[in-house]
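Asks: take this sequence and fold it.
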Amino acid sequence: MTFDAVLFDRDGTLVRDVPYNGDPRLVEPMPGARELLDRLRATGARTGVVSNQSGIGRGLLTRAQVDTVNARVEQLLGRFGTWQVCPHRPEDGCPCRKPRPAMVVAACAALGVAPERTALVGDIEADVLAARAAGAHPILVPTPVTRPEEVTRAPVVAADLRAVMALVCRKS
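Replies: Presented below is the predicted three-dimensional model:
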């Protein structure tokens, strides 16, 4: 299937996960990230990021620090059509924090695409569940933090971002 938009989790998916990262110098793209994003953009697909950032709610990061890290991600990987960030802690019960769907729905609205024509690429089950709850198509790219049972339950699993390319890129 081809998609009108592909959304990405940030930490562990687009860039190496540095817990509560507020330092743009620590941003390191995952292998294949730039290649995949360049290909998506060349074929007309819209791109966005949906990212839980509980460090803000926990007082470990400021929103300005997160925005600076996000700007560095864009310097390295190119511009995204939307950034949706949940600043809340898990115990806050907000509607935006993955696995809830609000960030995915908001990203689709910002990009002008229907959730059913959108894929969400992430590294943990919260990403999969958020995509499903929003009506989007989840793609799990496991990392060492992904639990084996999450991989088993995921409807689509890709070994890495290069493997995602075959699943989401339009033929040109």
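
Asks: only C-alpha atoms for contact and neighbour calcs from this point on.
Replies: Will do.

Asks: who's in contact with the longest strand along the chain?
Replies: Counting by DSSP state E, the longest strand found in the chain is strand 46-52. By C-alpha atoms under 8 Å, 6 or more residues apart in numbering, the list of residues contacting strand 46-52 from outside reads 4-11, 37, 40-41, 80-88, 97-98, 103-104, 107, 111.

Asks: show me which of those residues are buried.
Replies: Buried residues within these, counting neighbours by 16 or more other C-alpha atoms under 10 Å: 4-11, 37, 40-41, 80, 82-88, 97-98, 103-104, 107, 111.

Asks: in helices only, show me those residues.
Replies: Leu37, Leu40, Arg41, Met103, Val104, Ala107, Leu111 (DSSP state H).

Asks: list the contacts for the third one?
Replies: The neighbours of Arg41, taking C-alpha under 8 Å, 6+ apart as the test, are Thr47.

Asks: re earlier: which SSE is immediately downstream of the longest strand of the chain?
Replies: helix 54-57 (DSSP states H and E).

Asks: beyond that following helix, next helix or strand please.
Replies: For helix 54-57, the following helix or strand on the C-terminal side (DSSP H and E) is helix 63-77.

Asks: could you check the angle that following helix makes with strand 46-52?
Replies: 140 degrees (axes from the mean of the first three to the mean of the last three C-alpha atoms, to 10 degrees).

Asks: and for Asp171, the neighbour number?
Replies: For residue 171 the amino acid is Lys, not Asp. Residues lying near Lys171 (other C-alpha atoms under 10 Å) number 8.

Asks: just Cys108 next, same as before
Replies: 27.

Asks: then the one 10 residues further on?
Replies: For Thr118, the neighbour count with other C-alpha under 10 Å is 27.

Asks: what sits closest to the most far-flung residue of the chain relative to its centre if chain neighbours are left out?
Replies: In the chain, the greatest distance from the average C-alpha position (C-alpha atoms, centre = their mean) is reached by Ser172, at 24.3 Å. Closest residue in space to Ser172, ignoring its immediate chain neighbours: Thr43 at 6.5 Å, by C-alpha to C-alpha, 6 or more residues apart in numbering.

Asks: Proceed likewise with the subsequent sequence, for comparison:
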Amino acid sequence: MKIAIFDRDGTLNAMGNEYIATPDEWVPIPGALEAVARLSRAGWHVVIATNQPGLGRGVIDVHALNAIHGRLLKQVSALGGRIDAVFFCPHSDAEHCSCRKPAPGLMEQIRDRYGVERSEMVAVGSTLSHLQAAAAIGVPQLHLVCSGTAAELEVSKGALSAPWPEGTHVHADLNAFVDFVAAAQAAKAAAH
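Replies: I've put the predicted structure just below:
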């Protein structure tokens, strides 16, 4: 089983002013959902891990969050893809929980729920905290997409420096990430 763990805000959808509190405020990044659908159709299980501190602060309730995620799932499905699950941390940063990224709790929950080895997982996101959480449990493939908070990141052809986890791959967008994965799979198949 191959699992790709995506961050949500800034990776799949445009960042809100502060919180995305209604389905109408949730707007996908152009091409992002098509990339997710392509990956899903290629046999990957797609899971989302997202911090949602608006729940803990009372800005949004779980019904609104479920409606937002319902819209996301429906749009990916309409493109022929599938998102297997959405894991979220409802806590504010003041609560010091173990699931709020960069803490590894959400990544551990995903690993345990699916019973996969770390080697079968990749993490994809536009934030440092998402990649740090995955690195904390030893996810070997970390992928930064230059959207959301990473859109203005000055990235040279070389490796990212600390605090970015060592070995992080950088992609212009989610479609470039999926192209990278497809090329790696084709090279692996040709080698066998």
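
Asks: pull up the gap between the nearest residue to Pro23 of the second structure once chain neighbours are set aside and Pro53 of the second structure, please.
Replies: Among residues not flanking Pro23 of the second structure along the chain, Ile68 sits closest, at 4.4 Å (C-alpha to C-alpha, 6+ apart). With the distance defined as C-alpha to C-alpha, to the nearest Å, Ile68 of the second structure ends up 15 Å from Pro53 of the second structure.

Asks: same question, Val181 of the second structure
Replies: Taking C-alpha to C-alpha, one finds Val181 of the second structure at 31 Å from Pro53 of the second structure.

Asks: same deal with Leu144 of the second structure?
Replies: Applying C-alpha to C-alpha to Leu144 of the second structure and Pro53 of the second structure gives a distance of 22 Å.

Asks: next one: Ala150 of the second structure
Replies: The gap separating Ala150 of the second structure from Pro53 of the second structure is 20 Å, by C-alpha to C-alpha.

Asks: number of residues surrounding the aligned residue in the first structure for Leu12 of the second structure?
Replies: Mapped onto the first structure by TM-score structural alignment, Leu12 of the second structure lines up with Leu14. By other C-alpha under 10 Å, the residues close to Leu14 of the first structure number 25.

Asks: correct me, but Leu14 of the first structure touches Pro29?
Replies: Yes. Because the distance of 5.9 Å satisfies C-alpha atoms under 8 Å, Leu14 of the first structure is recorded as touching Pro29.

Asks: which residues touch Asp61 of the second structure?
Replies: Leu55.

Asks: if we go to 10 Å?
Replies: By C-alpha atoms under 10 Å, 6 or more residues apart in numbering, the contact list for Asp61 of the second structure reads Ala21, Thr22, Gly54, Leu55, Pro90.

Asks: among these, which recur in the first structure?
Replies: Of the contacts of Asp61 of the second structure, the ones still in contact in the first structure (both residues aligned by TM-score structural alignment, their matches' C-alpha atoms under 10 Å) are Ala21, Gly54, Leu55, Pro90.

Asks: related to what we said a few turns ago, ranking the contacts of Asp61 of the second structure by neighbours, who comes first?
Replies: Pro90 (22 neighbours).

Asks: alignment lookup: that residue to the first structure.
Replies: Per TM-score structural alignment, Pro90 of the second structure is aligned with Pro87.

Asks: which one's more surrounded, Val181 and Pro53 of the second structure?
Replies: More crowded of Val181 of the second structure and Pro53, by other C-alpha under 10 Å: Pro53, with 20 against 14.

Asks: distance of the nearest residue to the more buried one once chain neighbours are set aside from Arg118 of the second structure?
Replies: Distances taken as C-alpha to C-alpha, 6+ apart put Ser92 closest to Pro53 of the second structure, at 4.4 Å, once the chain neighbours are dropped. Look at Ser92 of the second structure and Arg118 of the second structure: by C-alpha to C-alpha, they are 27 Å apart.

Asks: what lines up with Val105 of the first structure in the second structure?
Replies: In the second structure, Val105 of the first structure lands on Glu108 (TM-score structural alignment).

Asks: these two touch, right, its match and Pro102?
Replies: No. Counting by C-alpha atoms under 10 Å, Glu108 of the second structure sits too far from Pro102 to count as a contact (12.0 Å).

Asks: more crowded one of the two?
Replies: For the pair Glu108 of the second structure and Pro102, the greater number of neighbours falls to Pro102 (20 against 16), based on other C-alpha under 10 Å.

Asks: no further queries at this time; thank you.
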